[in-house]
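[1] Build me a structure from this.
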Amino acid sequence: MKIVRRIGASPRERGSVTGETCPDIFELSDGNFAVIGTEATAALDTELPSDAARADYERIVVVSRETLIRAKADIPDA
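    Predicted coordinates for the structure are as follows:
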């Protein structure tokens, strides 16, 4: 599995010059996506809807609204 490309604008393009707040989205060679975000499992786990669940090896991460909106144009439809 390898990173194929960034989805959306880079953190620098979104105004991060310090590298301290760098949520990011990447497309992987197997067609999946990898997300860099703020780990929020403890804060949001009990907030998941009743029809949602996560495995012990999965984490809930938060990405900024701007990151996702600016990635929208690069996300394939299929």
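[2] rest of the way, CA atoms for contacts and neighbours
    OK.
[3] Counting neighbours, which bits of the biggest helix by length in the chain end up buried?
    Taking DSSP state H as the criterion, the chain has its longest helix at helix 65-71. Under the neighbour-count criterion of 16 or more other CA atoms under 10 Å, helix 65-71 has 67, 68, 71 buried.
[4] and this one, so I can compare the two:
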Amino acid sequence: MEIVRRIGVSPKLRGSASAATCPDVFELSDGNFAVIGTEATAELKDKLPSDAGVADYERVVIVSRETLVRAKADIPDA
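    Below you'll find the model as predicted:
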């Protein structure tokens, strides 16, 4: 699996002074997406809707609104 491209703009272009703690979205070679965000599983797991769940190998992450909104134009429709 490889990172094919960034989805949206770089953290630096969103105003980050360093890339040390910045949310980001990437498209992978298998067509899936990888997300860098703030880990929030413990805080949000019990607040998920009843038809949602988190497997042992999954984590709930928070991505800033700006990151996702700025990535929208780069997300394919299909």
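[5] hang on, the earlier thing: the longest helix of the first structure vs the second structure, average offset?
    On superposition with the second structure, the mean distance recorded for helix 65-71 of the first structure (mean CA distance after the TM-score superposition for the first structure) is 0.1 Å.
[6] residue range for that helix in the second structure?
    The aligned range for helix 65-71 of the first structure in the second structure is 65-71, by TM-score structural alignment.
[7] Contacts for the matching stretch, please.
    By CA atoms under 8 Å, 6 or more residues apart in numbering, the residues outside stretch 65-71 of the second structure that reach it are 7, 8, 9, 14, 23, 24, 25.
[8] Contacts only, for the fifth one.
    To tie it back to what came earlier, the one meant is residue 23 of the second structure. Contact partners of residue 23 of the second structure, counting by CA under 8 Å, 6+ apart, are 11, 35, 36, 37, 38, 63, 64, 67.
[9] and it, how far is that from residue 49 of the second structure?
    As judged by CA to CA, to the nearest Å, residue 23 of the second structure and residue 49 of the second structure stand 24 Å apart.
[10] And the third one, by the same measure?
    When distance is defined by CA to CA, residue 9 of the second structure is 31 Å away from residue 49 of the second structure.
[11] Disregarding residues adjacent in the polypeptide, which is nearest to the residue nearest to the spatial centre of the second structure?
    The centroid of the second structure falls nearest to residue 35 when counting by CA atoms, centre = their mean (2.9 Å). Nearest residue to residue 35 of the second structure, sequence neighbours excluded (CA to CA, 6 or more residues apart in numbering): residue 25, at 4.6 Å.
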